[in-house]
Each structure stands twice: as structure tokens, then as C-alpha cells.
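> Quick one: sequence and predicted model below, then my questions.
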Amino acid sequence: MAAAFQMSAVVYGGRRFSPRMAPAAKSVMTRSQLSYFSGVGHRRSSPVTQDGHFVKLFAEAFKVLSSASTVELLGYATFQKQEQEGIQAITLQLISTKADSATRLEVLSDIATVDWHLHDSSPSASDIKCPVKFLIRKDFGEPGAILVNSGYGTPMLLKSLVLEMPNKTTIGFLCDTWISNGQQRVFFANKAYLPLDTPSGLMKLRTRELASIRGNGSGVRVNGERIYDYDVYNDLGNPDYSPDLLRPVLGGSSTYPYPRRCRTGRMPSNTDNTFESSASSEKELYLPAGEAPAFATQCGAADNAVQSLYQLIPEIHKAYASRPFFDNVGELRSLFTEGFNLKPEESRTTDNNCCLKFPLPQVLGAHPDAWMLDSEFARQTIAGLNPITIECLKVFPPHRLDPSETSSLNAAHIESQLGSLSVSEALEASRLFVLDYHDAFMPYLEKINAQEGVRSYASRTIFFLTDAGTLTPVAIELSLPSPGEAINRVFVPGETSGERDWLWELAKVHASTNDAAYHQAISHWLRTHAVLEPFIIATHRQLSDLHPVKGLLLPHLKSTISINSEARRLLICAGGIIERAFFTGKYTLEISSLFYKSSWRFDEQGLPADLLKRGMAVRDPTAKHGLKLRIEDYPYAVDGLEIWSSIQTWVDDYVNIFYMYDVSVCADTELQNWWREITEVGHADKKEGWQDLSTKSALKEVLTTVIWLASAHHAAVNFGQFAYAGFTPNRPTITHRFIPEAGSEEHQELLQDPEKFFCSTLANRLETITLLCAIELLSSHLPGQEFLGEQPSSKWTSDQRVMAAFESFSQRLEAAEDDIELRNEEPSLENRRGPAEVPFTLLCPSSGLGLTGRGVPNSVSI
């Protein structure tokens, strides 16, 4: 017995175990605990269990340790409330920040069992709080981690553990993850350490935990696992179901470069093993444990809503087989007043309840016809759904393709609308602006228009900045490919006051359709959802939960992998809602790949860099934020710079707390591995645009940009979708007819009933309903979403310096929101509301639930 106690460590299987790792009393270390600390991991069998003498030796050592003086610590574990059937045991052990002085191995407390029978059983509570009692030696040191063993029959959500210390302080452990039956997890205390500062008792554990969640590119992933790995977008098509649903693999090639996604490892397609088999249900989507959204119930309801939409499609076909298109704009408005009747016309009754009814989009709220005004059409380019694409025109006529396409635009088209300025003078004064989608769509337009029923152009729209500081459209060029020179048609506003020029209105429809598809595929999906996923994967694979940068980023990475996986299954997949509703159809994601290849750079994604790139601002050290805007009343830029500046200051304060010098950034091995993996693996197809992460300044810029993209950028391009695109004439997504040439039969049809022709160009009834169902959901805030600056992460509670910096951040955001509200009430700022009286609130940080047209969530969580 004495010999057993005096040994400094037991050597078994080439590894050493400290007797002080043992529980202080009651029970021996379990097989899984021994296997975890021996590095065996989650294997079901271990050589430890095959040597009874070894287990007996440990048991004898434990008995001796139990006689030592101990201290009882009380903790409270918080779980999401759920049925408790099937509970076998939930046990926890504390792990000290101090390593054993003799063996340098981890030191553990007694095994503590969760007292389920003592939990708070309030029927209205969504969580349950269970007391847990731990026994530790007096020389145990400060608890730095907990080891959790679950015998729960189904996965359970462990939210947190709070430990009450003898000195009246508390130590928090943020868990917030699902734990499966038989799974063992380690959670660190809410205290951040750079790798070199890690306490001795946590060093090896820190390394093991990171290694345990890194995939190696093989194996089928199973829900409940924590593995993060990379893969290309090889799951968008479903060739096993139909050859028409074949889509190219995005990523991993020079033809279709793309960011990587989280690997699922499903079986390959039967048709071609290059592709992954598609997920037929939500249950087949692998998500690493902890990636399920906190508002999973609401997301499940949303998923059901999308599935219900697919079931409605045959009903809509049947009900409107003879009249697939709306006859007039009034019929479109009736979707929000009377609803959409799903019964065939011949079997309807006046008391029929088979209707889909949608809320009124904001663009129709104050002035129902304001959407048709040229001034509102122009205002939406800087304060609408896609205010991040307009550019200051440098060359007239604009061109980019190599070799450049010949434009039909010339000075004669626009000079009469520039007041007293010539084109060259307007260019010199930076008063001409452009939405240029010619090069984005022209390479694909022939294939796009070969799709059934699609008739679209590639557009360029020129705007002039008036003396009043508002924009007005002065010309639209619509182009089509042809075997010889491209076909270009130029349209200008009608000269007759009071008379509607329907050719001009149709030109605006086609230009808006280009903007809508570009917005959805690039401004929204690619530039937020897709480009952020590699950052999320690398953060989990390379940054320990102890790392301060992970603590900063986690609120901004929450639920994105889950949302993206659902998007691949329902929205952006072959035959999905995006392909059905947008003119780009089956080529939508390919077009986003083309943009990623030719135009996307990470160092241009921050707001100031983006404004400078587009020529919408110039550097001016005397101006607020160091930038002078080309359009002073540019709501997205003005509000965005306030939010950007607030984020930047918060990140600056945070980084300064943990990194004293530039050399600290260089010496941080986890951080350098993180950046290397993002740039060389997650975004392996992009070689340019990555700064050298060797200074505090560079780190701050990277982190500010990531937080900006996940929060404010995404909010600006997402939560206004229903407000503007909910009424499809204002924001059409697909066109079914070209603009008729003078003297043609179609031109006669237009002259005879212009409104009917106008509506027959737009989305048909089925496409409209499909779009409305989707964007109403996408534009809504769900319960459980967390907003920018709203509440601090539990990861920061142990550091008062961080808490103080976050409080300042919250106050700056509150002040920014107050300023936004004041600007929206200022009559001289005409671009803030416009003729439609829709105030620009998309960057107001706070919001309630539902369709609000405001609110900046922390992360891409919808």
C-alpha cells in the first residue's frame, strides 16, 4: 500500500498518470476517464480495462488520497429543459490549473453527480438549474476546466456551470453545446490565455482538445461528433434524381474557385463519385456539436414552412393553369390585402379560406405608387436592399471586360440631363455613378436565356448626382450576346411630363432584375455566408476555447454553419428556391464563383476599403472617420461608418488587453496557424488580398472586418428583403419578355395594354409566391437571436477590463442608433426616406421580433 502511494506516477502503455488525478473519495476513475487522459480518446475499449491489477493499483492509491483534507465546492449546472427519461448519469469533475508538481500531469477533483431531483422545475422556465457538489483537496488550486460525462439517453444541451469559491468569488464555465450519450467533454473556465501563458495544468489539455476536433478529410461524419473539416461545394446538385439537377463542384479548381464549407462526408453520388449524395432531410445534415442554432425550435418551424411551400407548388399550378401571370399591378397588391387563393377559379366561394396572405411590404406603406418614381428607383441604390454595389463612374462609357465590349452609350444620351455640365465635367466633379452588371452576367447570358421562359439582359445604369444631393437615373444600357458584336440598347427617361414611358419602365425592370440576382448571389450569399464559413471552421480547429481571439469571435460565428447547411439543402441547391425565383436560375452559384475569382479580396471587405474601392469615398484626414463621401447623404455609408468605427474601437480595446506588442502576435502559434489555415485551406483558391498577420494593427483590421461582415454587412443586405422585394414590381427577380422593338407585334401588344404587358414581363404567380414565402422568412428576426452590443459573452465575465470595454462598445452603439433615428427625421436628408417614405433603419443595432426592417444580429444566423 505504501509503495503504491509513494510512487510519483504509474506508467502504463507508454503514458504516465498522476495519483493526484484521482477522485478524492468514493469511486475509481472510469474507463472513459482513463482513456481520455491517456490520449486514447473515445475508443470504446481500452487496454486499461484489460489489466485488473492496474485498476486495483489505482483504487488503492485513491483510498489513501481520500484521507487527505478536502474542501466542498458548490456549483450550478444549467441545462436546456427537456424530458429526463433515459438518464443514467451525468457526472462532472474539476480539473486544476496546476499540474501535479511531481508528474506534471492534470489534477482532478472527485467525481460529482448532477442532482436532477433538486433542479428548479418551474414550468415556465426554459432552462433547469441543477446543484453540483465537488470535493477537492485543499491544495487543489484554482479550477480551470471541467470534465463532463453524459449517460443521458438523448443529446442534451449543457449551457453553463457556475462554481462558488470559498473566497465568495465565482468561476464560470460557458458550455452551450449538445452532449451525446456516452460522450465525454472538457470545458474550460471563462478565462482567456494566450498559448504561452497557459497554466501548467491546462497545457496538455489545451493541445488535446484542439486535436480532438480536427478532421483529416476522411470518414462519414455523424451528428453528435465535434469534428470540423473542410470540403468543396460538391453537394449542390442531385444527379442521382435527375440529370437536369447536375451542378458543377464549386471550389478546388481554377474554373470554379470558391470558399470551402464544413465537411459532412456523406456517401458519394451513385452517378458520379465526384459529388456528395444530397441530404433528403434535416436529419441527414451533419453539424458539429454546438453548431445547432440556439433558436432550433424556430428554425425547425421555418424548415417546415419551406417544405410546406414545396407542397403548395402543384396546387398553385392547378389553380392558375390558365392564367399563370398577374394581369395588373392591382392584382399583385391584393396579395397583401386579400391574399392568394389556392383554389381553382371554378371552385372558389366567397367564404373560401384557402388563402395565403402576406404582410404589407414597407415600400407600399406610405405611398403605394412611389416605387415607380425614378427618384425612388435611384434612392434604393444607396439606401435600399443592395446599397453596397453602386460605384462612382471614372470612365464614360464604362467598360471592364478584356477584350472590352463596345458600349452604345454616348454623351448625347445623357448630357441634356446633367444641368449645365458636360459629361467630362460631371466625371471630373464625381457626379456620375453606375450600377454595372454587364460583366457579371454577359458571359452567362446566352445560357441563362436558354432556360425555359427566361428573357434577360446584362445591364448598366447611369445616375447623376443632382444639386439637391439626390440621385436620378439618366440612362440604362441593356446588352445581349450575339455571334458578332453584342446587341446594346440604350433607354433614357421619357421627356413628356405626366406621361408614363413604358419602355423606360421596362428598362428599369430589367436593370432591377440584374441588381436583385447580383444582390442575392454575391452581396448576400457569397460575401457573408460563404466567405465566413472557412473562418468559423478554422477558429474551432486552430484556436483553443482558452484563446482570447476565439472568445471575441464566437458570438459572431454562431449558427452560421447550421444556416449555410440548410441553405444548401433548400435554397441554393439545384432546383431550390433561389434557382426558381431568380433569372440566373441554375447558373446562380456559378456566377458567384466567377465574382469570387475575379473580384473578391479579403482586404477590400471592410467598409472603408470597400467605399474607397468603389470610389464612393476618398481619404480625408479632416473628415469624420478619415473619409469624405462622394454622396454626403449616403445612408448606408453614413450609418455603416458609425457601426464600423464602434466595432473597430471595441476590437482595438480588446486586442490591447491581451497583446502588448507586435511580437506577441507573431509568437502566438495558435493565431498564426489559424490565419494560415484560413488563407491556405479555407480560401485556398484565393492567393491575393491576405495581409501579413504580424502586427497588432493587422490583427485588429482582420478581426474588425470579420465582425463587420458577420453583423452589419449581413444585416444591411438581408433584413430589408421583404420591405423592398416583397412587392415584385419594385424589385423584380426574373423577367420573361424582352423589351419590344418599335413596330413589332409585341410592341403593339404593349401599346394596347401596357400594364398587362408589364406584369407579363415579371415573375408569374408561382415564382412570386415562392419568393415571398422565402424572403418573409429570411427577413424576420427569430427568438434567440443576439444583437450587436446587446449583451456580453459569458466568456468575458472573469475579466473586468474586457467587460468595461464591452460596456463602452454598447454605449457607442446606443448613441449611433439614436443618431440614425435623428437623421431619419431630418427633412433635408432626402435619401433617408425618399418618396416611398421608408426610413433607412437597416443598420439600427436593436430590433424586436419578426419583420422589422432593422436590427444587427451578432452573426449570420438567418
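Good, I have the coordinates.

> hey, let's count contacts and neighbours off CA atoms from now on
Noted.

> Now the element after the helix or strand where A59 lies, going C-ward?
Assessed by DSSP states H and E, A59 sits inside helix 52-65. Next in sequence after helix 52-65, counting helices and strands by DSSP H and E, comes strand 70-80.

> which parts of that following strand are buried?
70, 75-80 (16 or more other Cα atoms under 10 Å).

> Max pairwise distance over the residues you listed: which two?
Taking Cα to Cα as the measure, the buried residues of strand 70-80 span a maximum distance of 31.6 Å, between T70 and Q80.

> so which strand or helix has W600?
For W600, there is no enclosing helix or strand under DSSP H and E.

> residue contacts, E688?
By Cα atoms under 8 Å, 6 or more residues apart in numbering, E688 lies in contact with R601.

> if we can go back for a sec, does anything pack onto the helix holding A59? Which helices or strands?
If you count contacts as 3 or more Cα pairs under 8 Å, 6 or more residues apart in numbering; DSSP states H and E, helix 52-65 packs onto helix 2-6.

> residue ranges of the strands in the stretch 301-450 of the chain, please?
Using DSSP state E, counting those that start in this stretch, the strands of the stretch 301-450 of the chain run over residues 340-341, 355-356, 391-392, 432-436.

> As CSV, those strands with mean neighbour count would be great.
Listed next are the strands of the stretch 301-450 of the chain as CSV, based on neighbours: other Cα atoms under 10 Å:
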stretch, mean neighbour count
strand 340-341, 18
strand 355-356, 14
strand 391-392, 23
strand 432-436, 24
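
> sorry, back to before: tell me which of the buried residues of strand 70-80 is nearest to I448?
Q80 (48.3 Å).

> this is the comparison structure:
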Amino acid sequence: MIKRYTEDQQKIPMETLEKVYPDIKENIQLIQKPGEDNPVFTPQDNKAWLLAKIWVRNSDFNYHELVSHLLRTHLMAEIFFIASYDMADQHPLSRILRATGRYTLPINITARNTLINKGGFFEEYTAIGNEQWEVLKKATEKITYESLCLPDNVKQRGIDKLKNFHYRDDGMDIWDAIYKFVRGVVNRCYKDDEDIQKDPELQEMVMFIYNYGFLQKSDCPSSLKTREEAIKYITMIMFTCSAQHAAVNHGQYDIYAWMPNGPTTMRKPPPKNKEVTEKDIMDTLPDITTTLEAMKVASFLSQVPNDFVPLGEYPEEVAYESHMRDPLMEFKSTLMGIGEKIRKRSACQEFPYEYLDPAGMENSITI
């Protein structure tokens, strides 16, 4: 969504505009460059406003699926998992990190063969067309370490004060729970910061991710110098592969089964004026074949695997290791409390937000 006032509006004091146009802060301009054939749409524009919002949702769909979902969870998780696999089985962190990659490689291979391949879903049924790799390349260049760390991301985006923002609130609860769990494990395995610096397998994993995931960006870690740095880094990996993926994955069918709420593509160009009819809207929305294909993909990606393993569940031989046992018991208890709080809130909501209920997310990206 692009917020921009017309040149005439920019000359008028905002307080005057707000009296004349009470919804002036809600506006959409669909193309960056101002012009007579690129109007600013507002809620007073009736069906033109509706069509403008549908265009925004079309952009949101493509960005969400290709960048927020595929790139920033699936593909980053693949890098994390491959990087961790060089750790020895006896390494105290290896089995925690490997659990974050269960089934991720197979599902990513499926995506490469059916969604982002030549003739696949994105090329045939979305506005991205055959530019998906170019979009992924540009988006990868913009990934930062802090953008994957929820507390930093919240501050950077200025969304820390928004009311009723359940993704932020539930996500922060889960981030804090993971952080506390990882801290308990790390502090039992490493007696001081020097131990972290002298762990070649952990440092090699971070360097691999720095090279192939963060593309050697200067603001991304290439090594870990303290226990606190290691705790935050491992928390970032676990959060990305569990809660962040759940947030962008679990609601796909709920959101996109109603095509106007997230059209994959549009059959006509953006409106050049505000004379929009219902027929214009219907002629712009995708056809029935594209709609059914999108619903099928959204339904498939919202499925839960038969051998679902919830966040915080590990095999007995891992769970009962000395450095794992107490932190893991506390972690499970905290996650249970978060779930209870979410379900209690849901009882008072017409449309409950439950995508970050820990009972419904896995340690890893499996779908």
C-alpha cells in the first residue's frame, strides 16, 4: 500500500483536510509516480476504493507467499539446517538445532518442483509470472539479522505500541520462552564466553549461515563472542523454524480461500480513474481456474502432518540429557501457559487468532 496525497492536497494543512475528509489518512495510490491517470483512492470512492484494496491484497499475497513465507522461513530454515548438520552428534546443541530442520528439505524440494519451477504455480497462476527468482534474489539482499529477531524487528517497524496486535504479543511470549530455554541449555554447556569462542563447530555453523544465508552482510554475525550472543542466535533459528513459520503458514486457507481477499493475479490493469463498477471488479479478479488452483495450494499448505511433533518435544534420549532436562521441563510449562492464555482470549473473539498457539506449531517447517 502506498500512502500519498495529491499535489493539491499537499498544499492544504492536514487539520483542514481531516475535517473535510475524515478518512484522509486511509488512502491508496497504486503506482509510485503521481499523475492524472494514477488517482489517490479513499473510502469515499465506493467501488473504486474496493478495487484499490483488492489490488493491495494482490500485492500482499505475492509478497507474503514468496518473501515472508518461502524465503524468510522455508529457505532460511534450509540454510540453518544444512549449517547445523556438520556438528557432531555429541555436540550439546546439535540435536536441538537438527530438530529445527525435520522434513524441511523434502518440503522445500517439493516447492522447487511445483511452485517456483518453470511452469509451476507462481509462473502460471500469479502476478509474479516467471520473475519469481528475481524477486527472491532482491528480497534475499534485504534480509538482515535483526529482521529475523522479533524484539528487534518490532522496534524497527515501530509496531511495539499497536493495540490488539496478537501476532506481536503471542510471538514475543514464544520468543521469550525459547530464549529462556536456550539460555538454560547454553549456560549449562558453556561455563563462560571463552567457551563459546573456542567452539569450532558452533563458529563454523555461524560462518556458513553468514556466507550462504546472510550473503556476508556487515550487519549480520559471522561469529559469536559471548554466551548471550549465542543464546540470541539460536533463539532466532528456533523461532524462525517454529513460531514465525506458523504465523505466515497456518492461516493461508483462512485468508486466501476467499479470492478477493488475496487474489494471486489480476486480469485487468489498475484503474486509471474512479469510475469503477461491479463488473469492472469481477472482470479484474482471477478466473475460476486460477481461483481453484490457488485454493488448492492454500489448502495443501495449511495441512498438519500425521506425525506432528509440537514445539518443545524431543526424543527421550535428548530430553533427558543433563543439560536439557530442567530447561526443557520449564520450557514446556511456559508454552502450555501461553497456549492457555491464547485460548482464553479466543473465547471472547468473533474471529480468534490462534495461529501462534504453541500446541499447533512444530519445532520445524514440515509443510
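Yep, it's here. Keep in mind that this is a model prediction, so the values were computed, not measured.

> right, and the strands of the stretch 301-450 of the first structure - which one's nearest F727 of the first structure?
Among the strands of the stretch 301-450 of the first structure, the nearest to F727 of the first structure by Cα to Cα is strand 340-341 (13.8 Å).

> Okay, strands next: where are they in the stretch 551-700 of the first structure?
Under DSSP E, counting those that start in this stretch, the stretch 551-700 of the first structure gives strands at 617-619, 627-629.

> What residues sit buried inside the last one?
Read that as strand 627-629 of the first structure. Neighbour-count burial for strand 627-629 of the first structure [16+ other Cα under 10 Å]: 627-629.

> which helices and strands does it pack with?
The contact analysis (3+ Cα pairs under 8 Å, 6+ apart) places strand 627-629 of the first structure against strand 617-619.

> contact partners of the strand it packs on?
Counting by Cα under 8 Å, 6+ apart, 611-612, 626-630 sit against strand 617-619 of the first structure.

> Name the residues of that strand that are buried.
With the criterion 16+ other Cα under 10 Å, strand 617-619 of the first structure contains buried residues 617-618.

> quick one on the thing from earlier: reformat the strands of the stretch 301-450 of the first structure into JSON lines and put distance to A59 of the first structure next to each item.
Output for the strands of the stretch 301-450 of the first structure, formatted as JSON lines (distance: least, Cα to Cα, whole Å):
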{"stretch": "strand 340-341", "distance to A59 of the first structure": "73"}
{"stretch": "strand 355-356", "distance to A59 of the first structure": "68"}
{"stretch": "strand 391-392", "distance to A59 of the first structure": "73"}
{"stretch": "strand 432-436", "distance to A59 of the first structure": "75"}
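
> So which of the ones you listed is nearest F595 of the first structure?
If we rank the strands of the stretch 301-450 of the first structure by Cα to Cα, the stretch that ends up nearest is strand 432-436, at 13.2 Å.

> Pull up the aligned stretch in the second structure for that closest one.
Alignment of strand 432-436 of the first structure against the second structure: no match, by TM-score structural alignment.

> Can you work out which other helices and strands pack against that strand?
Checking 3+ Cα pairs under 8 Å, 6+ apart, strand 432-436 of the first structure ends up next to strand 391-392, strand 458-465.

> who's in contact with the shortest one?
When you say that, I think you mean strand 391-392 of the first structure. For strand 391-392 of the first structure, the surrounding residues in contact (Cα under 8 Å, 6+ apart) are 430-435, 614-616, 630.

> 6 Å - rerun?
By Cα atoms under 6 Å, 6 or more residues apart in numbering, the residues outside strand 391-392 of the first structure that reach it are 433-434, 614-616.

> ok, now the last one?
Outside of strand 458-465 of the first structure, the residues that reach it under the criterion Cα under 6 Å, 6+ apart are 431-438, 441-442, 471-479, 511.

> Now, those that are in helices?
438, 441, 511 (DSSP state H).

> Would you mind listing the outside residues contacting stretch 293-312 of the second structure?
250, 252-253, 257, 361-363, 367.

> TSV for these, including neighbour count, secondary structure and distance to F239 of the second structure?
Output for those, formatted as TSV (neighbours: other Cα atoms under 10 Å; DSSP: H, G, I helix; E, B strand; the rest coil; distance: Cα to Cα, whole Å):
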residue	neighbour count	secondary structure	distance to F239 of the second structure
H250	22	coil	15
Q252	21	helix	19
Y253	19	helix	22
A257	19	coil	27
M361	25	coil	11
E362	23	strand	10
N363	27	coil	9
I367	20	coil	16
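
> And A243 of the second structure? What does it align with in the first structure?
In the first structure, A243 of the second structure lands on A712 (TM-score structural alignment).
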